[in-house]
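Q: Using only what follows, build the 3D model:
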Amino acid sequence: MFEVIPAVDIKGGKCVRLYQGRADKEKVYFENLVEVAKKWESLGAKRIHVVDLDGAFEGIPKNIAIVEEIVKSVSVPIQFGGGVRTIEALDRLFSIGVDRVIVGTVAVENPRLFEEMVDRYPGKIVLGIDAKNGMVTTKGWVEVTEIPAVSLASDYDAMDIWGFVYTDISRDGTLTSPNFEEVEKFASAVNRPVIASGGVSSEEDILKLSKIENVVGAIVGKALYEGKVDLASVLQKVG
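A: All right, here's what the predicted structure looks like:
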């Protein structure tokens, strides 16, 4: 079943969306993060994607107390990403009840540590690959590497990770539609499941992503907050 996963992005204790991952281009949508998570659950979301933007930029989760509140307030699983670069951070997140943790920068900069994380939590780590023009970016989308997204994914595909979240950051928060060609290229290069993220602007975009082989979900942020996508309606169509 294809999952439509609402994104709850935390920055400064509020629910925001960034434009192309830029910290200086934010828009606040909700002051109360628990309230917004409950809203998406009430509309039928089966999973919520929580991102600690402060953590992504600073390299250590900064909003764990808020995340814990969200976990306790909803009954659907929470997948979390943002600044998870140590075993301690990972342990803390799983101890508060997070279902899956997205790790990105570590996989690029410290493969041995990433392997240790996966061994410690088999099937629970998601490799988050944030790409710009097909190349991997790290440290909260700030640094562009010379590593092709597909080749990084191939390196880890055989490990006991859950799968991948593939984000095209040039489309993220822009409402310009996903880069379907890149998503398809990425998804066809790996065996593990892929969740697509970045650029969803309409119900049609989600339906199109749901037809790409090996893409099992889409993370939707700005399109939900701006009223471009009706969550209950699209869930009926992909369910």
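Q: alpha carbons only for contacts and neighbour counts from here, please
A: Fine.
Q: residues in contact with Tyr225?
A: Residues in contact with Tyr225 (Cα atoms under 8 Å, 6 or more residues apart in numbering) are Tyr29.
Q: Tell me the spacing between it and Ala7.
A: Distance of Tyr225 to Ala7, computed by Cα to Cα, to the nearest Å: 10 Å.
Q: Same question for Lys237.
A: 19 Å.
Q: Could you do Ser202 as well?
A: Counting by Cα to Cα - Ser202 and Ala7 are separated by 15 Å.
Q: before we go on, could you also do this sequence so I can check it against the first one:
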Amino acid sequence: MDLYARVNIMDGRSVRLPHGNVADAIVLDSDPLARAQSWVEAGADRIHLVDLDAAAFREYGNRPLIDEIINALDVPVQVAGGIRSPLEAQRNIDAGAWRIVMGTAAIEDQNMVWDLCRDHPGKIVVSIDVRPDGEIATRGWTMNSGRYLEEVLIEMSSAGAAAIVLAEAGRDALEDGPDLRLHLEALEAVDVPVIAGGGVRNLDDLRDLVRLQAMGRGLDGIIVGREVTSGRFTVEEAKKVLIEIPADQLTQEIIETPKVPRSLAKSEAAFKKVAEELERAAAAAREAVKRIKSSDVDAAMSRGLAISGHLQKADEVLSKIAKRHAFRDDQDD
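A: So this is what the prediction gives:
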């Protein structure tokens, strides 16, 4: 598991957001590069760089500074904030970003995500902000998307996202502990690497996240920031936690997850496969509509063939599920 260190940049300075609101930003220093370098020297595995001006105001004056930081560091840097178009995604990747992180744009324009994941495999990360009821929040927690965690996870997994950054909308990381069940749900829903992006209060919270296991895997990484800068713990202490949890002290210590019977587990996996194929069909249909609007009928028809293929695969899986359960009912009789 990797430790990501967050560097928030606003107006060329490093800032902290006490409650996730740029209006409350507190300036930490005027040298984000030095801050990023200090994180690396302390032992951070990755840097999570957030351009708050681009995210909140669509102002991109920090981009030259971000390019400088990317090229100055010896660890991978993933860039977040204001990446809303293929052009901006390409620009950051060309500048040397290890990966780019998309938030609202990914939720609202699924076609773009599919295209970017196809054009830049392994480079596109999707950040998902989840409310307590599972609904996805967008536009800096100010809007409700009407969509929920599992469906978005399956969609982004099908698109080919390199990872998911999972955060809890409205949560104050220094006051409230992480929602372990939420992270466990994400691990169970898809095979895509999941990164805990909401921060932790202390080392105990960090240990709880490290212990989480589902489907034979745990979280891929954890992003920390102000819990370190405010003196709750050090990077060195956090790194020790990442490697100190023995295999026999994983999920069951924190959350008693009911065991699913093997027959039902097969059905669960099959229905997930159906959902993935239907999502691929839906994405191809959206692309076909876009092609028709641009008068590219041949391309639209080719998308139609793709839709048919995905629907056929979904139907085949559903038929297998029906046969399996029919056989089980006969056995019960």
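Q: What is the resulting TM-score of the chain superposition?
A: Put the two chains on top of each other and the TM-score (TM-score structural alignment, normalised by the length of structure 1) is 0.93; 238 aligned residues with a Cα RMSD of 1.6 Å.
Q: before we move on, back to that, which one of Ser202 and Ala7 of structure 1 is surrounded by more residues?
A: Ala7 (27 against 19; other Cα atoms under 10 Å).
Q: Surely the more buried one is in contact with Asp52?
A: No - using Cα atoms under 8 Å as the test, Ala7 of structure 1 is too far from Asp52 to be in contact (10.8 Å).
Q: burial of the spatially closest residue to Asn202 of structure 2 that is not a sequence neighbour, as a residue count?
A: Nearest residue to Asn202 of structure 2 in three dimensions, chain neighbours excluded: Arg232, at 6.0 Å (Cα to Cα, 6 or more residues apart in numbering). As a burial measure, Arg232 of structure 2 scores 13 neighbours (other Cα under 10 Å).
Q: And Val28 of structure 1, by the same measure?
A: The number of residues packed around Val28 of structure 1, counting by other Cα under 10 Å, is 15.
Q: Can you tell me the SS state at it?
A: strand (DSSP: H, G, I helix; E, B strand; the rest coil).
Q: how about the strands of the stretch 151-300 of structure 2, start to end?
A: Applying DSSP state E, counting those that start in this stretch to the stretch 151-300 of structure 2 gives strands spanning 163-168, 194-196, 221-224.
Q: Looking at these, which is nearest to Leu278 of structure 2?
A: Leu278 of structure 2 lies closest, by Cα to Cα, to one member of the strands of the stretch 151-300 of structure 2: strand 163-168, at 20.6 Å.
Q: Comparing the closest one with structure 1, how large is the average distance?
A: By mean Cα distance after the TM-score superposition for structure 1, the fitted strand 163-168 of structure 2 averages 0.7 Å away from its aligned residues in structure 1.
Q: buried ones in that strand?
A: Across strand 163-168 of structure 2, burial judged by 16 or more other Cα atoms under 10 Å covers 163-168.
Q: Also stretch 141-152 of structure 2?
A: 141, 148-150, 152.
Q: again, but for stretch 56-75 of structure 1
A: Buried residues in stretch 56-75 of structure 1, counted by 16+ other Cα under 10 Å: 56-57, 59-64, 66-68, 70-71, 74.
Q: for stretch 87-107 of structure 2, same thing?
A: 89-90, 92-93, 95-107.
Q: What helices and strands are in contact with the top strand by length along structure 2?
A: The longest strand of structure 2 (DSSP state E) is strand 2-10. Contacts defined by 3 or more Cα pairs under 8 Å, 6 or more residues apart in numbering; DSSP states H and E place strand 2-10 of structure 2 against strand 13-16, helix 32-42, strand 46-51, helix 52-57, strand 221-224, helix 235-244.
Q: and Ala282 of structure 2, which of the ones you listed is closest to it?
A: Short answer: helix 52-57, nearest of those by Cα to Cα, at 28.2 Å.
Q: Give me the helices and strands touching the closest one, please.
A: Using 3+ Cα pairs under 8 Å, 6+ apart: helix 52-57 of structure 2 touches strand 2-10.
Q: Can you give the contact residues for the strand it packs on?
A: Identification of contacts with strand 2-10 of structure 2 by Cα under 8 Å, 6+ apart yields 14-16, 32, 35-36, 39, 44-53, 62, 220-225, 238-239, 242.
Q: Show me the buried residues of stretch 141-152 of structure 2 that map onto helices.
A: 149-150, 152 (DSSP state H).
Q: Let's have those in JSON lines, adding distance to Ala173 of structure 2.
A: Listed next are those as JSON lines, based on distance: Cα to Cα, whole Å:
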{"residue": "Leu149", "distance to Ala173 of structure 2": "20"}
{"residue": "Glu150", "distance to Ala173 of structure 2": "23"}
{"residue": "Val152", "distance to Ala173 of structure 2": "24"}
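Q: Out of the residues you listed, the closest to Leu278 of structure 2 would be?
A: Val152 (12.8 Å).
Q: Any figure for the gap between the closest residue in space to that closest one that isn't next to it in sequence and Asp129 of structure 2?
A: Taking Cα to Cα, 6+ apart, and ignoring the residues beside it in sequence, Val152 of structure 2 has Ile107 as its nearest neighbour in space, at 7.6 Å. Distance from Ile107 of structure 2 to Asp129 of structure 2, counting by Cα to Cα: 10 Å.
Q: Between these two, which contacts overlap?
A: The contact lists of Ile107 of structure 2 and Asp129 share Thr138, where a contact means Cα under 8 Å, 6+ apart.
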